[in-house]
Structure formats: structure tokens, C-alpha cells
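Peer 1: Got a predicted model here, sequence first, then my questions.
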Amino acid sequence: MASLSKTATTRTPRRVEVNQRALVDKVLARYPEEFTVFRELLQNADDARATKVLIEFQTKDYVTHSAGANGKTNGINGTTDIPDLLTTKLFKWVVRNNGDYFEDKDWGRLTKIADGNPDEQKIGAFGVGFYSVFGITDSPLVLSGGKSLSIFFQGDQLYTLDDACSQSEWTSIEMVLKEDMQVPVPKPFDLARFLAATMTFMSSVENAHVSFDNKVFMKIVKSRQVPSPIRVPKDMIPRSKEDTMHIKGLSVVTQGITVELTDWARAAGTKITSAHRSGNENLSKDPVKRKSFWDGSKREAPKVAKVTKAVSRASTYDHPPWLTYSAKYAVYSAQVTTSPSKDLHKGLRAMTKKDPPSHFDFEMVYFSKEEQDARTAEEKSDPDTGSIFKGPQGLFPQLDGEYMSRIFIGQSTAQTTGISGHMSGRFIPTVERGSIDLTNGHIAKWNQELLYVGGFLARLVYEQEIRKVQDAWPTVNGVVVPTADARASASREKASYAMRYFTFQPSTPDAKVSRILQDAFFDCFDYYSNVHFPILTNSGIRYTKDVREIHADFSSFMKMVPTQLPTSPGDPPSLVDILPEKYGVRTYTFSDVVKELQGRILQEEEMIGCLRWWVNFISSLEADEERETTLTFLSNLTDNAKSRIGNSTRVIELHNITKFVDASVWLPWLQSDDALPPDTIPFSFTRALDRRHISPSLLWQPMTLVDWLSHLISPQIDAAHDIRKKLYIF
């Protein structure tokens, strides 16, 4: 070993050579989704506190002559005044923002791969997001504050060249397209869908304009009302399991998004077919009921949607009719402070080259049922393109569908949440932002702790939204209208929607995300001080501890205890199905039955159901000892059971009953209106019961002829039934 060490010290180390072109092309510019360049550059704009972003698509004629060939391009239907976005090829993309100019440190980072922004309040962590532009260009040019920097390849190595430029209010990134990227404008409808979602969690950017050869064809405006504070519930646990994240405040704000699109841009259509756009939403869980079950190998591949909308005759290049789309939604926010352990802090700094943020807002979107219904109506009214807010990378997700809500880290990642609300927080992603990192040591620990905040906020939103439904639920004389009542239909639908919204499903690409969120969703309450979990029942919104599972044996007479709603094969997954044991809906107990009997007088049909349940249950017990033990509860049942007889006002109390009418003895001789002894239950109550099981189950004896005759001559018998005043022939 000594000789080897000595030999090693005499050798000269050689630098590892990196093929920078291959590194950029194969790693840094390979992102999993469309519109990645815009995602990264808009995030840079938001970090620079920009309020407005311009995206410009330019043809070679426009770039060459600075006027787009006198303002004319190839047109539609033989005209020259409206650009043909379907076939006209682009030469250059430009993205501008009105944020802070580049400082020296910003220029320096552009010349260094993987030198992330050290500012803990900035999103960028790895310093590679900007290099996504190399997916479309080999020579980006950055202009800001009177300075410029061009980045280009010589051979396989990257070089930069700085220079001065004219002063402008804009910071601009100009990208002359690679030859194979000189294709028409991305589908404007799809781009608008992406940008509307992209701007959701941006802290500064409020406006985006998109143009073709300096003619604006898309405008997007985000508005935000004044936030309303929410008190942190005292029985919720506002800190993560390892005490890294602390929730100091909560708020909610209504946010709106408006998209304007020219009709000639709208006419370019969308890449998504109506069949693909609808995803799996509302599909039956029964595979036989799905069309694909019968399609077999003959099923055709999805086709690009055709352009079916004609351009308005009133449209011109300079003055096109505008189509306007609007949506609004609630953004719930948790104000988070962090206190990572020394080991976690050190590990995060080593991996991200920056301190973890000391504070930030964690946000979650809630889309109301009314807004979701509006998107569904848009899809139905325009089946060719659907809703501009719904679809791949869209703002509105599909409940139980293909396009689910996502995790945002400033911008959207490919990681879904497993529920129907987008979430945004200071997660640390994988390098390509495909998902959040739950693999690498300290980063995984940070992300797991942050997912607790996500689960906490999701639970808070659920509690807030379901309580709104509960407060608005219709009542009559202070009594909640039953869920099945038509008067409760609006409340019922809103409650069902809220429960469906928060029904956790497997997240992708990492299934652990939804599992961690779900655990936090149910564990963020101090269970010892709060055992309440509200759900929709047959009697409005009730806590699960007071709700019982539906059971056919009890449904005919148990009316006071709320039950979960019935389900059918093929129904979407239910939040009730994933409740942990501590919040689970319970089965009926004998105490429930006794409380029901104590609480009201049953109708005859209800009492028949109660007796049927008891007799069938006792007769099903095979062991004598078990039967005898169970019969000790009979007195609790009969002491409290009261029932009306038919439609009359007469009431019988079971504790007075000791006999029943044996059908094998008395039928057909006994008539329904014949008087019975007061200790004999009317035959209508026991008609449906097996007479062999009545005595063993209820300890009643068959009424004898002596019993009946004695009653007919008793002083309390009414004159109409007095045997001494009426002749009976047998």
C-alpha cells in the first residue's frame, strides 16, 4: 500500500472534460412538458418582481424588415390581413418583463451552469432553469438595463459575449430558433390555457400579452381581492412532525383570471381532441360500461382537433374581434416560518447552495362547484376546443379525471397532489421539475415536512367549505331538511362536490405525495380534543362519530340517527371510504336502537321493521348461551318501544305486551277489527314474522281462546265487541 501511495503522489491529476453541448442538450434542456421555456422565463420574471410579461413570436420577414413585410403576412382564405397561425413558420421568440434589471450577480450567474440564486426568497435552486431555452435556440441573447449578454456555442463549448444596448424598461430574452424549431406558433388556445394556470401562484406577474409580429392576439389579466384572515383553529396542530414548519397565520382571497383571445388566434384550434380532453372524468368504474372495453384493437389513435370556427368577417389584422373568458377561485394561504435542525440546514445548504427559506406562503386553490360547472358548460358549448381553463396543464383540474391538480413551485411541476386543488410551496424539486424530491436525504425530509403543511391546509379548506354548506342548509321550524328533499338539492350537490374534491387518489409520478398529504389531512387535528369529521349524510352535514353505516335491517325504523349516503357500483371514490379508523363511520349499536325508541313513537310499519330485525337476529344465534345472554337486552327494547296502530292515534307500548296472535290457530276466524286483550299485540304487527320464532325471541306466548273470550266479557270491553250482547257463530 505504501508503494501505491507513493506512486499516486507522483502523478499529475487531469481535469475531467465536459462536453457542454451534450450536457445542455441531453440534460438541462430536456424538460418533460410543453411550454417549459415560458414556465422558466415567467418564473424568472416573477422573481424579478415583474408585473407584466410580453411573449413575442416573430417571423423572419418581421425580424429582417422590422415591420413584418409592411405589416402583411400569409393570410387565411386568400386574404392578406389576417395571419395564418397554422402554417406560417417562426424565426424568433422574445420574452420580455418589466421587473428589476439584472445586477452584476445576476449577469454572473448566467455564465455559470448550476449556480442557483442564493436568495432564500427566490424560487430558483439549481441554476439550470434558464438553460431550458437551449431546447429551442443555440444562441440566446439577454438584454437588461442597457447591457446585453449573448450565449453561444463554439464547437461543443459555451461562450458568452457582453455588450451595451439601448436602455429599455424591459428585460428581454431573445431566442433565434434552431432550424428544426422554426415551426408555426404554438396553438394559442393551448398556450392561453397554460399561461392562465402558470400565473395562478405568481406573486408579482399580473399581466401577460402574446403577439405575432407585434400584433397582440392574447391578453391575460390576473386580479386579486384583499385577503381575509382566518383564525388558526385551536384544535389543529400548526407544526410539522419534526417541528420544521410552523403555521403562524391563515388567510383566503378571491382571485380572478381573464383571458382575451382574437378570433383569428382562436381559429387555430387546439392539439387536444374532445375525447382526450375529457380524460377519465365521470367514467364508470365498471369496465364493461366503458366504450374502450368493446373497442379492442380497432380503436383509432386520437386525432388533432379540427378547426371548425370561421374567422369573423369583421375581423382584421389590426382590429380583430376579441373573445373573452373569465374564471374565479379561492386561494387559501398559510403563512409559514421554518426552524430546521442544524443538520437539516447544513444538508440543504450543501445540496442547494443556499439557505432554506426562513418564511414563505404555502397556498392552495379551491374551485367552487359553480365555477367547475361553468367550465363543464364551456366544454359542452364548444366541443372542438373545450374550456380555455381546463385540460392539459390547465387551471381547472378534472375531478377523478386524467388532468389532475398539481404541485407548484412557483410554476407547475408534473407532480399531482391526489386531490382536486393545486398546491404551491417552497418544495425542492428534482432538477427537471418533474416531481418533488422525496428520495435524497435532507431534501426529502424538507419536502416531507412541507407536505404536512399541504395536508393541514387541505383539511382547513375542507372544514371551511363544508361548514359553509352546513350553515346554508335549509331548515323548517329549526329542523334540517332531509338530504333527499328537493329543497336541499343545491346544498347536497355542494357538499358532495366538496367531499369529492378532497377524496385522495394516487398521485403521479410519485405516489408518496398523496399518501403523505392524506396522513397529514387526517392527523393535523388534536384527536383528543377534536374527534369531529364532518361529512354529508341523509340528514345534512353531520360528524362521523354520530353517523352510522347503512344497513338494511335498520333502515326501516332507525330514522333519528344519521347515516352515510348509499352508493352504487361504478360511483366515484368517496372520502368516507378512506377515513382512518378514528374518524370512521360506525355500525349501529343496541344503544342507538334504544335511543331511537326513547326519542319518538314509531309508526306501525317502523315497529314491524324493528320486531323483524330483533326476531331474525335472535333466531340466527345458534349457541344457547349466546341467545340467553342477548335476551337479557330484551327488556331495554320493550320498555322503550311505543308504536301507533295503523293510521289511528292509538298507541301500544311493548312493555304491556305478553301475547301474540298465532296465525295457525286464529286464521281465518279472527277478523282484523276484532277486539284483542290489551296484552296482545295486533296481528298486523306480527303477520310477516315466522310464528315459530316469536316466542323464543320476544318471550310472548300465543293468545288462547280462553284469553280472548275472557277479554270479550271483561268490564273494559266496548259494547260493539261484548260477546254477551252479540251472537258469534263458530
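Peer 2: Arrived safely, thanks for sending.

Peer 1: rest of the way, CA atoms for contacts and neighbours
Peer 2: OK.

Peer 1: Please identify the buried residues of stretch 607-626?
Peer 2: Applying a neighbour-count criterion of 16 or more other Cα atoms under 10 Å, the buried positions in stretch 607-626 are 607-616, 618.

Peer 1: Among those, which one sits closest to residue 415?
Peer 2: Using Cα to Cα, residue 613 is the member of the buried residues of stretch 607-626 that sits closest to residue 415, with 50.4 Å.

Peer 1: circling back to that earlier point, would TSV of the buried residues of stretch 607-626 with secondary structure and distance to residue 706 be doable?
Peer 2: Below are these laid out as TSV (DSSP: H, G, I helix; E, B strand; the rest coil; distance: Cα to Cα, whole Å):
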residue	secondary structure	distance to residue 706
607	helix	28
608	helix	27
609	helix	30
610	helix	29
611	helix	26
612	helix	28
613	helix	31
614	helix	29
615	helix	26
616	helix	30
618	helix	29
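
Peer 1: which two in those residues are spaced the farthest apart?
Peer 2: Distance extremes for the buried residues of stretch 607-626: the farthest pair is 607 and 618 at 16.6 Å, using Cα to Cα.

Peer 1: which ones are touching the most centrally placed residue in the chain?
Peer 2: Geometric centre of the chain, nearest residue: residue 420, 1.3 Å, by Cα atoms, centre = their mean. Applying Cα atoms under 8 Å, 6 or more residues apart in numbering to residue 420 gives the contacts 366, 397-399, 404-405, 501-502.

Peer 1: hey, where'd the helices end up in the stretch 51-200 of the chain?
Peer 2: 60-65, 68-71, 104-110, 188-198 (DSSP state H, counting those that start in this stretch).

Peer 1: Output the contacting helices and strands for the shortest one.
Peer 2: Using 3 or more Cα pairs under 8 Å, 6 or more residues apart in numbering; DSSP states H and E as the contact criterion, the secondary-structure elements in contact with helix 68-71 are helix 60-65.

Peer 1: Comparison target, given below:
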Amino acid sequence: MQNSDDAKSSSIQIIFETKNNVVTRILFKNNGIYFRPEDWNRLKKIAEGNPDEQKIGAFGVGFYSLFSVCDNPFVSSGGRGMAFYWRGNQLFTKQGQNKSTDDWTTFLMDMKDPIEIPNIEKFSRFLANSLGFTENLQNISVHFNDTLVIRLSKKIQRPEPLRITSEFNTYSPQRMFQLTSINVGRVQLDVERLIVPTNFNVRQLHLINYQTEKASIFLKTANGDLDVNVSNEFSLKMEQITKKKPPRKTSIQMIFTGFNEHNLSSDSDENISPVFKDLLQYPEQGKIYIGFSTDQTTGCCSHLAARVIPTMERVSIDMANETLAKYNSELLYLSGTLCRILYEDEMDQIKRSYNGANAEHDRALLEKRAAHALTHFTYHPSTPNPQIGKILESQFFDCTRKNLSILSTNGVLPISDVRIPDPKMMGFIKNIPVVPTNIFERCNVFFIKAKNTLNLIRDLNFQDVLHELRNRMFSENEITELLKWFVFYRSSGNIVSASELDQFMGLTRIGNIFRTLKTIRHYLNPGIIPTDMDVPNDVMPYTISKTLLPQDLKKWFGWSELTLVIWARFIVNKPNLENDLTFARKVLQILARNLNNTSRNNKEIIRQLFVQKRCIPTKFGLKLPNEAYFQNVTIFPDLPTIEFQKPLSVQSLMELLGVRKVVELKLVFDRLDRGNWDHMQLVKYLASMSSDLKADEIRILKSKPIWPKENLAGSQLAQIQRFVTSNLHVPSSLNREFGLPIIDWKGRWSSSTQEGTFLIMLGLREYPTLKTILELAAPPTDPKIRSKAFEYFIDNFDKNYLKEYSPATVNNAFLPCSDQNTYAKPSECFINLECKIMNFKVIRQDLRYRVEKLGVHQDPSRETVINELKKLSRYVQYGDNAKKIFEYLASRKKDFIHSDFDQLAKFDFIPLRNKTKTNEIILFNPRSVYFEVQEGLSEFFPCIDFGERANSFLSACGVKKRPSPVDLARLLVESSAKLWGLIKGNIEIYLNILRIIAIDFKSCRNIADEPSLIARMKGAPILVAIKKERQERRTNSGDGNNDGIDCYYLSSTNKIFINDNKIYQRVFNPLTAPEENLLESLYKELGCRSLQDSVKETSTPRGIKETNKSKQLQNEIMERSSLFYHEYKEHDIKRDEKWLEKLKVREVDYIETIYVLENDEKKERTDTLILQDAGMDSWTLYISSSSNLLDVSKHIVKNIYKVSNWKDVGYFNMLLTSPLLVLKEMGYPVDRILQQRK
């Protein structure tokens, strides 16, 4: 078909010849230019393709495709023909004259294998798609044998040129192409086809009258002419690849459905024929055509036909080869330019129409047209290669510096001048151009991309609102919508600066130019102030504020509700308030209705505002509040009483303003003086009006002596004496019995009557006062009255006296005590009988369960007890009662605090009889006595025992069970010589004391906390030292023993040594510490020196020689060296097995040793010794003829173990002397030694 169009064909025929309902031959015919000699010649070379750069295609693949279905095609044109045939694998042609009279160029193809009859609908669609972009071809007919099954025709309106304005850049990015002109025209495609079943038989075409479909569509085409300007180098590369040079001129063509064409196509047939579905892509993407449709989409709703170079498969655009990609991209860029020019032309047409469109219908139609254009050129990712769509889209926006034109509510404008609509703002935005709602909804994808990705447009913002406010006055409805939007805007988290807010409040005008939101302070609550009442100018009109929530008005505008008191300040200045009875009544009713919800302070403000206003409606006109009376004040008929339809509704307000509920007392007293009224008539009237009396009137009645006293004597008085109510009592028998003044009362008295209640409220006493009843209950009142008064006081205490009663302030001794005729104040007596031992008063025991509520304590306070104990300790008889006193104090032990016990610990209150003067009592403080004292120490530590209960209290005060280590240490420092003399040779008593002290040094460390005491212990002769008193000196060299008796002395630390070397002790016999680990640790703590460390020893072997004895011993030691470390842990080893193996043994005549202790020097001969070789890291064991293996063991143990004792020596000696077989039987590892001997 493309070849036919290139050959200027106007019509083609396609004939499918069938046999047995399959296609066996295809005839393709066109009425274009006949084949020229060069065409015949080129046809032979099918791989070269058409060298004409104006023609589509490369490689000759168009004709080559025939061989996929036909082995021997035959071509006839202009009376000549060419046949193709095969010999083996080689293709040959035969050419000659053709006797056919047919003027059409024909391609005859006999099928290699029969093929199925094509689907008429699908084949029609393919042909229609191909016909869309042909320049010359206008008619296509398809025959099945001799039956016409498809006829397609194309009608083209004469194209009109479209002006390219100077604002467009007509060059591609690398200036390879230039768009020189554009022609736009309309196209009509018609189709007539048979509608047959899917599996029909060709023979049936003659037998059955099938239905025929006739349909038409209308399209718009834009043809862009391009000049091509490429370098020679690039042209050469193109020719190498495509076998043809780039053209000097080319074109691009777009098929799209304009708004009118779209409507015409839709109207012509409600259901568009499936034949044209691919051409009418809107709103889907169009495709790129290269004579036929490729698989590549354009990204927008237009089809594009261009001389782009396809891939070998001819289904997509070649963007892989660098040269072809550059060529194709440059061509596609100008396709984007063509799209933009077409779009802007459409906008210009809409602009011209819009300016003259007034009717709502016309504008709605234009909005649909604009939405259609914008949707048409909205780019989406193209497929399969998204780069194609990106190229077109980028050039669409980049080909001009002018902003994209769109239709707004103010006409066609640059997109940067238009705002995205906000439904919440449309009620008041009129001047700012926004995208019409219809366009925004239909083109939502474009505007999201334009805003978020391309940054072409933005939302309506706060500055736009300010601009709108600056340029016009808003109506009331618009202000309502504006404020509703502002609340939503702020509530959504948007920040408004102080400057912006100030502008907003200042530019929003209500009603006139001077009344702005800045002047507003309040909003109206119709539940408080009716909407028909006058309000201040700073109140927002209710018609506006009613649409908003009160909390939003407060939060976002800073307005507060118009309160009753603010309105009252405004309305009180209205002249009508004192002139117009109806107006005044309405104002007062509003105030009254809301008074209960008004604070005390605001009520007072309202009172002050109206109290001086003549605004109270009465039966005698408007009066001041204090001149008017409530309606129920009828004692005198000439009073101005208030007039309201519902008096109860204004009662609280009238009370607040001071409208009188009762006649003032002065008037009452004046009018009563004229009549014959007694005090009974007065109390009856006042009682009936008691709830309406003011506080100062009640105060007057309480303080005025109005009431007479009952005359108990019955004598006639010249003048009635009158009293205030608080000095009189109710006329009860009890008050009479107590002799109290009683009110003169006629008739039966009852406290529950209105009169009785009123008099009691004025202060009439129902029962004796606290002061009176306590005076009656205490001496010297008559015993009978006193007893009755006391019982009455206790029985009625909770009801009548509890709140007023304070035991600390009672000065009446009215409480009977256990001692007869003894009375006390609540603070002077106690309930617990045990405290009597300390001379405290105790309540009479039959009252002990009733007086606690009167402030009588169970026991005296701890401070009182301690003070009393100090007083009692001065008396001799205290010693006899001490046990009981201490037992009572033990029962109070939990009441004392730490400071109390500290105080008692220092106070001498513990009695002990003098051992020498038995009648004499000596007082000690708790820290000076003990409960137990060991034998021999009673002379130094006083011992007490008052019984278990009393002792528990004394223990809490500081008495210790026995002397502490600190006490014992002080005893030794202060009286060691005296104690030493008293023990009379019983050394264990003294040693036990030292052991106690030693234990404290080792664990408790109480003595260690007293450095001064330790210093004294170090300097004083307080330690037991041992010295051998020898009766006969006998030295047995090496055995370390000597005869003598241990003698004990007291000495100081600097003279006593720790006996840690028996040899040194035998040599010097110094004062040494007792050989107990516990005592030795104490002596070391106090500074006693180690005898071992204090002696300097120098040894010199004499007559050194190596003998059989020494060799044998050395061998024995080396052989058994491993046994000596058996079961010893590494941290116990001083020198290891290797040291022992290297130990040399030598025999000497003797060893001379010099010992020096301080200034004392001794010389002795020894038998055995281990010495380090002079200047060498080696050691030698020296033995003499007198040495024995026990001595050897002792010296070796001392050198190989860090710590050793006699057990280690014995163990070593056993290992050294026992036969190996015996050791093996004992379980020692001697096998290796025995093996070495073998």
C-alpha cells in the first residue's frame, strides 16, 4: 500500500482467490504510475530498497516480505511483466512483454501454502489505519473472488495554512530540522463492509444476503513541512545504514480529533464502527505511523506519521543506533513543537469565542472544548519506549518561552496567572482567575502533573485571598464563606504570619469601608442576647457568625462571646431605659434570664450599672431599685411594688439590684410606735419576712434590745427591762433549773415554729453556752447543779459544744479525779491509772471511757514524763518506786523519740545503793551501768537489774547488756594496773578482755572509729607479754626448744614482739605476744613488731665439702621433687619444682650464725641451712653430721611454700623418708620415679 501511495495511486484493489474455503492466490492492484526501467531493474535487487530519500523504507523489506507467503511472485505493469523463480537455492527473474490489457499495476502471488480467509473486521481496521496517512491513495476495495466485501474511501478537505508565530522556536534542539509551514485540514473516512459470521464459507456469499455496515468518521490532520539540514558526515553515516541519504525536505503529519470532529464522529454513529476504533484514539494514546501503524505510542492522543527510521522488524522506532536515534529524536522534537502550535491555535480560537460568549451554555461548551484540547495534549508514559513520549512532551513545553495557555474563569490566560480551584474558596474568589471546575475535574491528571512536577501552576493561596480583598468589597454571604474557609485553612495546620493576619483582618470589610474585622471584638450568642436587641458595633453580625462554631471564633479570630455584663454596659446608656416602660422591662428580662450563669463579680458590675437607674417598672411608674418593693410586700398599701408578667422570672435580678422584700426597720418601728403592738406581734411579722431581711437588718435585730426577760419572781416592775436575744434563753425547764435568763414568752414555746426558728436565728440561746456550762460543772457551784451540769455537758457535748470546745483553752477545773474532792482541767489529768506512780492526776475511773473526747489524754506527754522523772529523782523515796516507774515508762517506750532517749542517756536517774553506805542512793546515767558484768570487773562496771519490763526501758535509754569492747579498751587504758592487781594471777580474765577487744578489731571495728583511744592503747602498758624464766638452760641445736616457765607481764606495744621465729625467741628470750592468732592480730594492729623481721641474721658455713651423704640427699630431693608439690595450688608456691631440682646439697663441719636484735648480738652454731650462692641465681642446702631429715624438711618447706606450718614440715618429711612402694600404696604418683630407677 505504501508503494502504491508513493506511485501516486488513487485506488487499490485486493483480490483473495479461494479454493475449498482457503486462500490460494492474492492479487494486489493499483492505478498508479507504471514501473519505469529503473524500477524493473531495482526489483531484481530486492535487498537494496528504494533509494529515493522521499520514500519510506529501507533494505527493500517491503517487497522482500512477499517471499514469506509466495515462492514465485509475478509483477505486471504498463504492458510488461517479471516472473520470479528458483533454481535450487538461487532466485532468478524472467522479464518480457505482457499481453494483458489491464492498465493497473498488479502483484500476483500464488500461496506457498493455502492461508485462511482474513477476518473482514480486522482487515478493514488495518486498511483504515493505513489509509489515514496516505497522500494520494483514497479508495480501497477488497474482493473475495468476485464478491466485493470491503470498500474504504477517503475525502480530504482542502488544507488551510496555520500561521507559525515568532514566539515559537521552529528548530529542533541540534537544528537538524526546521518547521517551515503547517497546513491543517479535515478528513472524512467512509467504510462499507459485509458483516459475516466468524466461520463463514466463501461460497455462501452468493447464496446469503449478508448485512452491510456503512460508517463514517471525521478527523483533523495537520501537516508540518520540514527543512532538513545535516552535515555531510552525518549524511554519509545515514546512507551507510539505510542505503539512502537523508532528504532535504520532509514532513510530519498528525491525525487528531478536534472537539468538533470528536462530536461529529460520535453523533454520526452512537457506537463508532470498530473499523475506526484505532484512528479515534481519544482519550487513549495515538501511535506512530510509518506508512502503517507501529507498536510505539506517542504519549498523547494524536497519531503521528513521520519519516522516522524504524527497527528491522518495522514495529518500533530505532533509538538504539546512535546515528538513527539522533535523526529520529530531532524529528520527534519538532513533532512536539507541532503539538504545541496546534494546542495554542485551539486556545486562540477559544479565546476569541469566549470573549463574545455571555450565555452560561456557551461558556460551558467552551470549557468542554478547552478540556478536550488539554486532555488531547496531556502526555503519559509512551510504550514500549517511554523516551518517545518524553521527547514530545519536553519540546511541547520548551518550544516557546510563553507559558501554556489555558481557559480560566477569566478567559484564556497563561497558566502561571491561573490558580487551581479550591471548592471551599469558590464562594468568595471572583477576580482571581482559576481553572473552571469542569476543566479541572476532566483534566485532573494534567493539573496534578503541572503543579507537582512541572511547576506551571499553583493552588489558590492566602496571598490570592488578600489580593481579592484589596480589590473589592465582599457581600455578607461572601464574608461568611471567607470566614468559613479561614477557619478550615487554619485548622488544617496552615501557618499565617502576624503580618498576613493583620492584613486579612484589616482588608475584610463588613458593610462599610471603616468596619473591618480588626474592629470586631465579640460575637453574639442569641441564647443570651436576642438578635432583635441593639448590640455594640464591635459585635460581628449574627447573620455571619451563626455559621461558625464559637470555639473557632475564639481560637482563630480572638473574639469572645458578647457577655451579659459587656452588653449591660452598652445598653445601660440607652435613653429608652429610663423613658420607655416596655424597653426597660425587656432589658431587665434579658438580664434576669441569664443572671444564674453570671459570676459574682459580673453580677456586682451589673448591680452597680443599674442601681442608680430609674428602670424598675412599678405600679407607680419607673423607679430606682431601692424605691421599689416586691409584689408580696403588702403590709402597707401605698408601697410602689414591681409589675412584671412573671415576677418569679426576675426575682433574682430584683434582689441583686436591691428591690425591697421587706419594709425597712426604721419605718416599721416608726409605724409600730403609733399603734398598740407588743413584742409578740413584732416577732410574728418579722418571722414571716425573715427570708427577705438583709444582713444589716438582721444585724440590727440581733443587737437591738427588744426582748423582755421572764419575771421568775412574779413581782410588778415599774419599767420593762429589754435584752438582746443572745443574752436570753428559750423558756425550757432545764434553763430554768440552771437559773439562766429566759425570754418572756406568752403561750407554748416551740423551737420548730416560724417565730421560734427566727428568734434562735437572732441568737436566742437554746442551751447554756460552753463558758456557762463549764462554770456550772466546776466548784464552787452547788454540788447538785454541778453534777447535773457535768452530766448535761458530757451527754450533749457532740451536739452542742464539740465545734467550740478546745481543751487547751479550758481554765475551769471541772473534771472529777480518782482522789476524792479533786478536780482538774483536761490538760491536768489522765486516764491511765499507772501514771499515778509518777504523781500525775488520774480521772475518776468510772469516767475513763467518756472523757477522752473532752481532751483528756490516756497518758501525759513524753516531755511531761521526762520532766517529772527529773523532778522525782531528787527525792529519796524515788529509789523505792524506781522499779514501778521504769515499768510504767517501759509501757510508754513507743511514744519516746530518738532525742528523748539521747537526753535520758546523759541524765543520772538510775538509782543504786552505795556498797559502802547502804542507806545512800547513787544515781547513774544509762551509759554508766550494765545488766551483766563478767567476773572480776564489777569494781569497774556498775551492774543493775530492775526486772525484764523495766530493763527494756533502760535498755532503750542506753544501758548495755555488758561492757562493750570500747568500754573494755578504756578500762585497760585507764586502769590496767589496778585490774592486773585485782585479778590476782588469774591471767585468763585479762586475756579474755584482750580477746574481746581483738574480735572488735577484726570484725566490728568500733574501737577503730576512735583514733584517740587507739593512740592511748598503743602507748599504755595494757598488753600481756610472755617471757621465759629459765631455771636451767639447755640448748639442743636445731630443735628450737628450751626449758623455762612462761611468766606474764603488762607491757606496751613497743616492747613486745610477735613470736614468729622460735629460734630467735630461744636466742634472745624477749617479751612476746601470747601465741594465739586472734591476740597476735590485735598486737600487730597496735604496733607490735615481728620478731622474724626484727632480727638480722648472718650465717657462714665452715668446712664445705661434697660427700656421699650430701649426694644421696640431693638425689633423693631431685627424684621426689614432683611429690613435694602434689595437691598444692599454684598461688601457694613460692619456688617451683625446677628450683628444687637445681638445689645443691653440701656437707659442712658447722655453720656459724650471728643474730642481732636491736643492740643485742648473739652467736650460735647451727646444723642445717639453705643459702643463696654469692652473686648467683642458685641455692645450696648445707648439712652437718648432726643434721637430721626433719631439719632438712623444715628448711626446704620454708623456701618452697609461701606460707608453712608444722603440718607442711611433717608432710614433707614423710614424702622424703618413706619408701616409694609405701607411697605408691598410699596413692601417690610414684610410677614415673620407679620407672626411672629401672
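Peer 2: Looks like it arrived, so ask away. Just so we're clear, the structure is a prediction, and the values are computed from it rather than from any experiment.

Peer 1: Mind checking the TM-score on these two?
Peer 2: Superposed pair, TM-score by TM-score structural alignment, normalised by the length of structure 1: 0.71. Supporting alignment: 585 aligned residues with a Cα RMSD of 3.8 Å.

Peer 1: doesn't the residue nearest to the centre of structure 1 fall inside a helix?
Peer 2: No. Assessed with DSSP: H, G, I helix; E, B strand; the rest coil, residue 420 of structure 1 is coil; it does not lie in a helix.

Peer 1: Find the nearest non-adjacent residue to the residue mapped onto it from structure 2, please.
Peer 2: Counting by TM-score structural alignment, residue 420 of structure 1 lines up with residue 301 in structure 2. Nearest non-adjacent residue to residue 301 of structure 2, counting by Cα to Cα, 6 or more residues apart in numbering: residue 285, 4.4 Å away.

Peer 1: and residue 534 of structure 2, how far is that from residue 653 of structure 2?
Peer 2: 21 Å (Cα to Cα, to the nearest Å).

Peer 1: okay, the two: which has more neighbours?
Peer 2: residue 653 (22 against 12; other Cα atoms under 10 Å).

Peer 1: What is the three-state secondary structure of the closest residue in space to the more buried one that isn't next to it in sequence?
Peer 2: Closest residue to residue 653 of structure 2 apart from its sequence neighbours, by Cα to Cα, 6+ apart: residue 592 at 5.2 Å. The three-state assignment at residue 592 of structure 2 reads helix, by three-state DSSP.

Peer 1: which helix is the longest one in structure 1?
Peer 2: helix 441-472 (DSSP state H).

Peer 1: how close does it sit to structure 2?
Peer 2: Here the mean offset of helix 441-472 of structure 1 against structure 2 after fitting is 1.7 Å, by mean Cα distance after the TM-score superposition for structure 1.

Peer 1: Would you mind pulling up the elements that that helix packs against?
Peer 2: Helix 441-472 of structure 1 packs on strand 245-262, strand 322-338, helix 342-352, strand 359-366, helix 489-501, helix 512-523, strand 534-537, strand 540-543, going by 3+ Cα pairs under 8 Å, 6+ apart.

Peer 1: Now do the longest one against helix 441-472, angle only.
Peer 2: By that I understand strand 245-262 of structure 1. Put simply, strand 245-262 of structure 1 runs at 70 degrees to helix 441-472, going by axes from the mean of the first three to the mean of the last three Cα atoms, to 10 degrees.

Peer 1: distance between the helix or strand that comes right after strand 245-262 of structure 1 and the chain's centre?
Peer 2: Per DSSP states H and E, the first helix or strand lying C-terminal to strand 245-262 of structure 1 is helix 263-266. Offset of helix 263-266 of structure 1 from its chain centre (Cα atoms, centre = their mean, to the nearest Å): 32 Å.

Peer 1: Trace the helix or strand just after helix 263-266 of structure 1 over to structure 2 and give me the residue numbers.
Peer 2: Note on helix 263-266 of structure 1: by DSSP H and E, the next helix or strand toward the C-terminus is helix 274-277. The aligned range for helix 274-277 of structure 1 in structure 2 is empty, by TM-score structural alignment.

Peer 1: Just the buried positions in helix 274-277 of structure 1, please.
Peer 2: Quick answer for helix 274-277 of structure 1 (16+ other Cα under 10 Å): 274, 276-277.
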